[in-house]
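Q: Got a predicted structure here, sequence first:
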Amino acid sequence: MQIEVWSDVVCPWCFVGKRRLEGALADFAHRDDVEVVYRSFELDPSAPQHGHELTSVVLTRKLGRSVEEVRAMQQQLIDLGASEGLELRLHDNVHTNTVDAHRLLHLALETGGPGLQRELAEALFAAYFTRAEDVGDHAVLTAAAVDAGLDPERVAAVLASDEYAGAVASDVAQARAYGATGVPFFVVDQKYGVSGAQPTEVFAQVLAQAWTESRPALQTVGGDADACGPDGCAI
C-alpha cells in the first residue's frame, strides 16, 4: 500500500500531520507493507530564496492581523505541536523559498528510495522548525541532506542546477488535479484523499479501510460438502 504525502517543509501542520500519520502506522499491523512517499507543494513560490523577514510579519500582511494576534495564533500551534512531541519555533522562522528543498527530496527518492526521502524530510522539518534555520539557504540544505545520507557531490550538483524542477512542478500540478488547495494532503493507494493534519485515529481508520478494500477477505459460500483432504477422501 502506498501513501503519498503532499507537503511543504515550512508548513507546521505538515510536520504535525507527519507525526500523526507515523503514530497511526506504528500501531498498524501491516506497516511493513506500507510505502510513504513525499510529494512537493510550494505554499509560496514567490518567497525569497534567502528569507530574512519573519513569517509572523509576513502573516500580518496576508491575514490583516496585528503582530500580537499572529503571535498568539502561532503560540496555539506551538502548544499543539508540543503535545505531539514537536518543538516548533514559529516565532523565529523566516519566510523563505522551498523549491530547492523539494528538488533535494526528489533526489533522495530517486537515489535512495522512500526511506532516504523520509530521513531527509524529517531533517528539513527539524532544521526549519526545531532550529529555526533558513531552508532556502544552500548551506543549510546541504548539511541536512548530507546528514540524512545523501551523496555530497550529487547534492551540490543538484543545487547548482535546476534538476528536478520539472518533477516539483509535476507534483504541484497533480495536487491541483486532486483538488488540493493546501497541505498536508494525503493520498492512500490513489483512492482515498485525506486533507489536513487529521487526528491519528482518522489515519488509523483510513489505513484499515484501504487495506481491507485492496485485499478483501475470502467469502466462503455454501456449507460443508464432500471433499478430499490429507487423510483421504470422504465416502
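A: Right, received. Where do you want to start?

Q: only C-alpha atoms for contact and neighbour calcs from this point on.
A: Will do.

Q: Would you mind listing the buried residues in stretch 192-203?
A: By neighbour count on 16 or more other C-alpha atoms under 10 Å, the buried set for stretch 192-203 is 193-198, 200, 203.

Q: swap in stretch 68-80?
A: Buried positions in stretch 68-80, judged by neighbour count with 16+ other C-alpha under 10 Å: 70-71, 74-75, 77-78, 80.

Q: Among the residues you listed, which are located in strands?
A: Among the buried residues of stretch 68-80, no member is found in strands (DSSP state E).

Q: what's the spacing between Pro45 and Val10?
A: With distances taken as C-alpha to C-alpha, to the nearest Å, Pro45 is found 12 Å from Val10.

Q: quick one: which of the two has more around it?
A: Comparing Pro45 with Val10 by neighbour count (other C-alpha atoms under 10 Å), the higher total belongs to Val10, at 26 against 12.

Q: secondary structure class for that one?
A: coil (DSSP: H, G, I helix; E, B strand; the rest coil).

Q: Now do the contacts for it.
A: 98, 125, 128-129 (C-alpha atoms under 8 Å, 6 or more residues apart in numbering).

Q: same check, this time on Leu43
A: Taking C-alpha under 8 Å, 6+ apart as the contact definition, Leu43 lies against 8, 11, 182.

Q: So it: helix, strand or coil?
A: Leu43 is classified as coil under three-state DSSP.

Q: quick one on the thing from earlier: got any residues that touch both of Pro45 and Val10?
A: Common neighbours of Pro45 and Val10, counting by C-alpha under 8 Å, 6+ apart, are Thr98.

Q: putting a second one here so we can go through both:
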Amino acid sequence: MKVEIWSDVVCPWCYIGKRRFEAALARFEHRDDVEVEWKAFELDPSAESADASAGGDDYARRLAAKYGTSVEQARQMLDSMTAAAAEEGLDFHFERAVRANTADAHQVILLAAGHGLQDAVKERLLRAYFTEGAAVGVRDVLVDLAAEAGLDREEVRAALAEDRHLAEVRAEEAEAAALGVRGVPFFVVDRRYGVSGAQPAEHLLAVLQRAWEESRPLTVVGADTAAGACGPDGCSI
C-alpha cells in the first residue's frame, strides 16, 4: 500500500501531522507493507529566503500581516501551535524561524528518495526550521543538513546547482492542484482516500485499515476450492 503525503518544511501542521501519521503507522498491523512518499507543496512560492544572520525576523508579525490579525492575536496562535506540537513530542521555537523559499528543500527531498533517505531528510529539515532556526532556504545550509541525514554532500551541491529536481517539484505541485489539494498536510492512501490536515492518529489509522481491507481480495482457504460449488459452466460433482 502506498501513502503519498504533500507537505512543506515550513508548515507547522505538517510536522505535527508527520508525528501523528507515524503514530498511526506504528499501530498498523501491515506497516511493513506501506510505502511512504513525501510530495512537494510550497506554502508561499514567492517567498524570499533569508540567511541565519537575519535571525527569527518576528514570525508573529509576518503571521499577523498574512491573516490580518493583531500581533498579539498572532502570538496567541503561535502559543497554541507550540502547545499542540509539544503534545506530539516536538519542540517548536517560532522566534528562531528564518524566512525561506522551500523549492530547493523540496529538490533535496526528491533527491533523497532515490537513496532511500527521504524520510530522514524530511525530518532533518523540519527540525532544523522549527526547532533550531536554520535557514533552510539557503543552499549551503541545505547541503549541510542533507549530509547530516546521510546524503553525499557533493551530490546535493551539484543537484541544487543544476536544479536537477526542480521540474519534479513543479510536477508534484501541479499534481496536488489537480487532486484539489488546497492545504497541507494532505495524505493520499492508495489513490483511494484523501485526508486533509493533521488529523488525529486514530483517524489516520482507521483510513489505513479501511484502504487495506478494500484493496485486498479475500483469501480462499480449503484443499479443493472448486468442490461443492456451482458456476456459469455448471456445478461440481
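A: All right, it came through fine. Because the structure is a prediction, the values reported are computed rather than measured.

Q: returning to what we had before: as CSV, the buried residues of stretch 192-203 of structure 1 with distance to Gly113 of structure 1 and secondary structure would be great.
A: Converted to CSV, the buried residues of stretch 192-203 of structure 1 look like this (distance: C-alpha to C-alpha, whole Å; DSSP: H, G, I helix; E, B strand; the rest coil):
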residue, distance to Gly113 of structure 1, secondary structure
Gly193, 23, strand
Val194, 23, strand
Ser195, 25, strand
Gly196, 25, coil
Ala197, 24, coil
Gln198, 26, coil
Thr200, 25, helix
Phe203, 23, helix
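
Q: between the residues you listed, which is nearest Glu110 of structure 1?
A: Within the buried residues of stretch 192-203 of structure 1, proximity to Glu110 of structure 1 (C-alpha to C-alpha) peaks at Gly193, which comes in at 24.2 Å.

Q: right, and the closest one touches Phe186 too?
A: Yes - when contacts are counted by C-alpha atoms under 8 Å, Gly193 of structure 1 is listed as touching Phe186 (5.6 Å).

Q: would you turn the buried residues of stretch 68-80 of structure 1 into JSON lines with distance to Ala143 of structure 1?
A: JSON lines is the format used below for these (distance: C-alpha to C-alpha, whole Å):
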{"residue": "Val70", "distance to Ala143 of structure 1": "31"}
{"residue": "Arg71", "distance to Ala143 of structure 1": "29"}
{"residue": "Gln74", "distance to Ala143 of structure 1": "27"}
{"residue": "Gln75", "distance to Ala143 of structure 1": "29"}
{"residue": "Leu77", "distance to Ala143 of structure 1": "27"}
{"residue": "Ile78", "distance to Ala143 of structure 1": "25"}
{"residue": "Leu80", "distance to Ala143 of structure 1": "28"}
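
Q: what about Leu218 of structure 1, how many neighbours?
A: For Leu218 of structure 1, the neighbour count with other C-alpha under 10 Å is 6.

Q: And Gly136 of structure 1, by the same measure?
A: If you count neighbours by other C-alpha under 10 Å, Gly136 of structure 1 ends up with 22.

Q: So what does it match up with in structure 2?
A: Gly136 of structure 1 maps onto Gly137 in structure 2, with residues paired by TM-score structural alignment.

Q: same check, this time on Gly196 of structure 1
A: Counting by TM-score structural alignment, Gly196 of structure 1 corresponds to Gly197 in structure 2.

Q: need the contact list for the nearest residue to its match once chain neighbours are set aside.
A: Spatial nearest neighbour of Gly197 of structure 2, chain neighbours left out: Pro185 (5.1 Å); criterion: C-alpha to C-alpha, 6 or more residues apart in numbering. Shown in contact with Pro185 of structure 2 (C-alpha under 8 Å, 6+ apart): 5-8, 13-14, 17, 196-198.

Q: What is the nearest of these to Arg153 of structure 2?
A: Arg153 of structure 2 lies nearest to Asp8 out of the contacts of Pro185 of structure 2, by C-alpha to C-alpha, at 22.3 Å.

Q: any idea how far that closest one lies from Leu218 of structure 2?
A: Relative to Leu218 of structure 2, Asp8 of structure 2 is positioned 38 Å away (C-alpha to C-alpha).

Q: One more: Leu166 of structure 2?
A: Per C-alpha to C-alpha, Leu166 of structure 2 is found 42 Å from Leu218 of structure 2.
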